[in-house]
Each structure stands twice: as structure tokens, then as C-alpha cells.
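Visitor: I would like to see how this sequence folds:
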Amino acid sequence: MIDFIFDYQVPINDGYPLLPRDEAYFQFKCIQKRRCLICGRAADINHIDEVGMGRNRNKLDHTQARLSALCRVHHTEFHQIGYQMFCKKYRLTNLGVKVNAETLKRIGMKGNYRGGN
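Guide: A predicted model of the protein is given here:
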């Protein structure tokens, strides 16, 4: 059903009744398609586990971090109100999933991926 949402471009908000049963897969598909998991707009990849200022993101192994796809508006909101409030506001049981190196490379996330997982 979640694949149907992305294959046929069903508005993301209409997909919410599927959550939380398939919440992790939904978040994965949002990352894979670079669509905001809240509103469906074009998304940036948000690191739930903070990267920190001054670190070169192109040299990180992003497979070790929990990630989410959020548009600029929701990405900013996430950092303003924090993880707990963001999850509560949008009724998420858990925000962020780990993604394999193949998927990250396919969506253009540069990094130092050990072992190619």
C-alpha cells in the first residue's frame, strides 16, 4: 500500500491512516523518493542523530545514523521544537530510520560507506 502512495503520487497526508503499522517503511520510502514525510514536498535528508557543526558530511558513514526526509519548513521546525515535540505534534511513534549505502548513494548522499552495506 505504501508503494502505491509513491508510485501513484497520492498526497502524503492521505497516506497517514497507514501509520504507524508501516511507519518505518513509510519513512524509508520518503527518504528514497526525497519526499517530506509530513507534507510530501521535496525534502532534505535530516539526521536525527546529530552530525555536529564543522564535520564534513561527505566523509561520514550515514548508514550509522537515523535519517528522515523533511522539507525545509519541517526540517527547520524539527530543530526548533525538538524530537519529542515534533513526534507528538505529527503523531509519529518513532522518527528516523537507518538506510543502506546503496540507497544513500542512489539518492546522491555522499559519504564514506564502510563495507557497502
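
Visitor: C-alpha only now, for contacts and for neighbours.
Guide: Fine.

Visitor: now the helices for this structure?
Guide: According to DSSP state H, the chain carries its helices in the segments 2-7, 23-33, 72-89, 101-106.

Visitor: for Val51, find the nearest of those helices.
Guide: helix 72-89 (12.8 Å; Cα to Cα).

Visitor: which residue is nearest the centroid of the protein?
Guide: Ser68 (1.7 Å; Cα atoms, centre = their mean).

Visitor: hmm, it is touching Ala43, no?
Guide: No - the criterion here is Cα atoms under 8 Å, and Ser68 misses it with Ala43 at 9.1 Å.

Visitor: tell me the most buried of the helices of the chain?
Guide: Scoring the helices of the chain by mean neighbour count under mean count of other Cα atoms under 10 Å gives helix 23-33 as the most buried, with a mean of 21.

Visitor: got a list of contacts for that one?
Guide: 2-3, 6, 19, 36-37, 45, 67-69, 92, 96-97, 99, 103-104, 107 (Cα atoms under 8 Å, 6 or more residues apart in numbering).

Visitor: just the ones of these in strands?
Guide: Ile45, Leu67, Ser68, Ala69 (DSSP state E).

Visitor: in PyMOL, select just the buried ones from these.
Guide: Only the buried entries of the ones in strands among the contacts of helix 23-33 go into this PyMOL selection, using 16 or more other Cα atoms under 10 Å:
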select buried, resi 45+67+68+69
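
Visitor: sequence B follows; please return its structure for comparison with A:
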Amino acid sequence: MMGRLSKIAGQQVTVTVDDDVNLAQVSHLSQGMVPAVELHIIDKRKISPDQRKKIWALLNDLCNYTGDVPEDWAARFKYKVQLDFGVKPFSLSNCSVAIGNYMILEILDFLFAEDIPFQTKLWDSLPEDFPRQRLCLRNRTCVICGQPHADLAHYTTVGMGRNRRTIDERKMYFMTLCRKHHQYQHQVGIQAFCQQYHIKPLKLSDDDLLRFKILTNRELQKLQENDRD
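Guide: The predicted structure follows:
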């Protein structure tokens, strides 16, 4: 469903959609609960030379490991961006900033998943926004320094008198931190830590909670059954 952003007042956003809203379909999709929506702002800015340079640096790192041709991998990742993000065919010479970020994230996601080493400085290549946090959560790398095998940190502290077995992960906000940064976060407090590093922990969809192995299917089904009780 497409529309236009009509008004912003603090956390209140008004969107005028292009077509009439089918309330029956909305109710069906949200299973009778208050529906959650995702707001995507179409980025009209063009890819920067720095973004393009980082993309080809990462591709060269990949091909130094595999012995392949960078242009071949570029075509593969462009196709994957089209599939995963629902964008039309594009050129790296004049695509948007957002698509350039998607391309970087797809390449890094592959390098993480295949454990392929690369020389390009990681955190100079990651977009400073929501996709970066998702990438770190998916691969359990520290959102601050990029160290692997990071802890899953909750914005609302788990423990401290709370029963972990009764936590509803659907209501939590997450980030991934290495042990050093996780300990520092506890020392200075979560709010001060997030302000210092300009982090906004993420609240995840049910699909992402399963995809990132935070919940099992059985655990999610039990939480959904509790909603109906």
C-alpha cells in the first residue's frame, strides 16, 4: 500500500494512502489485534562516490578469496537486492543512497555467513541506520566494534528481579554487544550507553524473532495462545 506522508508531530505520523483501506483485510492480517505498520521513506538521493568505492572494495576482497571476477559477483548481489528489498533493476552508477546501502549490506551479510575474511574496514562500510542493526542481530556481531559471537542485549534489562521464563520477547528492544561493550553498558546504564554510541535498539517482528533464533516456533505459539486467553 502506497501513500504520502501528510503530517509529523513528535511520534504521531499521518499518512494519506493512495487507495481506500480495506478494514476487513487489515483485521485479517493483524489477527484482530492492533496492526503494526512499517514506514518506508523513498530515498531520492543518489549513490555517493564513497559508497560506490566501498562496494567495489568489498567485492574485490571477496574475489581475492574466491578467485572470481568482481563484476560477476556484483551482478549476483544486485539481483539479490532486487529480490530481498523489492526494488527494480538498477545501476551502481546512478542508483539511490538507500539501494547503495542495500548492496553493501547484502555483500557483508554474505561475507559474515560464509566466514570470508576481508580487509575493508567494516564499520566504515556499514550504513548507520536500521539495516546495520538488523545485520548485527542476524549475525550476532557487536554493533559497536564488529566482534563476532556477541551477546544479545535487551534495552529493558532482563534479570534484576524479573523472571526470564515469563519474558515476552515480542515487547523487548534488542541490540548485540561484545562482552566488553556489554559489561560497559551495565556500568554506565543503558540510556547513557545508547546516547554515547547513538544506538537505538530494535523491536523485532515475529518473523525476525524466529529468523534470528531469539524465539522458537513453539515459544512464539505459546505467547500467541496467551494473547487469546
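
Visitor: a markdown table for the ones in strands among the contacts of helix 23-33 of the first structure, including distance to Gly111 of the first structure?
Guide: Output for these, formatted as a markdown table (distance: Cα to Cα, whole Å):
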| residue | distance to Gly111 of the first structure |
| --- | --- |
| Ile45 | 13 |
| Leu67 | 14 |
| Ser68 | 16 |
| Ala69 | 17 |
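
Visitor: between the ones in strands among the contacts of helix 23-33 of the first structure, which sits nearest Gln84 of the first structure?
Guide: For those, the nearest to Gln84 of the first structure is Ser68 (14.5 Å; Cα to Cα).

Visitor: so who does the closest one touch?
Guide: Shown in contact with Ser68 of the first structure (Cα under 8 Å, 6+ apart): Gln27, Phe28, Cys30, Ile31, Leu37, Ile45, Asn46, His47, Ile48, Leu95, Gly96, Val97.

Visitor: would you mind finding the match for it in the second structure?
Guide: Under the alignment defined by TM-score structural alignment, Ser68 of the first structure is paired with Met175 of the second structure.

Visitor: measure Asn46 of the first structure to Asp7 of the first structure for me?
Guide: Computed as Cα to Cα, to the nearest Å, the Asn46 of the first structure to Asp7 of the first structure distance reads 23 Å.

Visitor: how about the strands in the second structure?
Guide: Secondary structure of the second structure (DSSP E): strands located at 3-9, 12-17, 151-154, 174-177.

Visitor: which of the ones you listed sits most buried?
Guide: The most buried one of these (mean count of other Cα under 10 Å) is strand 174-177, showing a mean of 25.

Visitor: on average, how far is that one from the matching bit in the first structure?
Guide: On superposition with the first structure, the mean distance recorded for strand 174-177 of the second structure (mean Cα distance after the TM-score superposition for the first structure) is 0.5 Å.

Visitor: under the alignment, what does Cys30 of the first structure map to in the second structure?
Guide: Match for Cys30 of the first structure (TM-score structural alignment): Cys136.

Visitor: which position in the second structure aligns with Val51 of the first structure?
Guide: Aligned by TM-score structural alignment, Val51 of the first structure pairs with Val158 of the second structure.

Visitor: does its match touch Arg165 like I think?
Guide: No - contact between Val158 of the second structure and Arg165 fails when scored by Cα under 8 Å: they sit 10.2 Å apart.

Visitor: more neighbours, these two?
Guide: Neighbours per residue (other Cα atoms under 10 Å) separate Val158 of the second structure from Arg165, with Val158 holding more: 13 against 6.

Visitor: ok, for the more buried one, nearest residue in space, not its chain neighbours?
Guide: Nearest in space to Val158 of the second structure, with sequence neighbours left out and distances taken as Cα to Cα, 6 or more residues apart in numbering, is Arg164 at 6.5 Å.

Visitor: count of neighbours near that neighbour?
Guide: When neighbours are counted by other Cα under 10 Å, Arg164 of the second structure comes out with 11.
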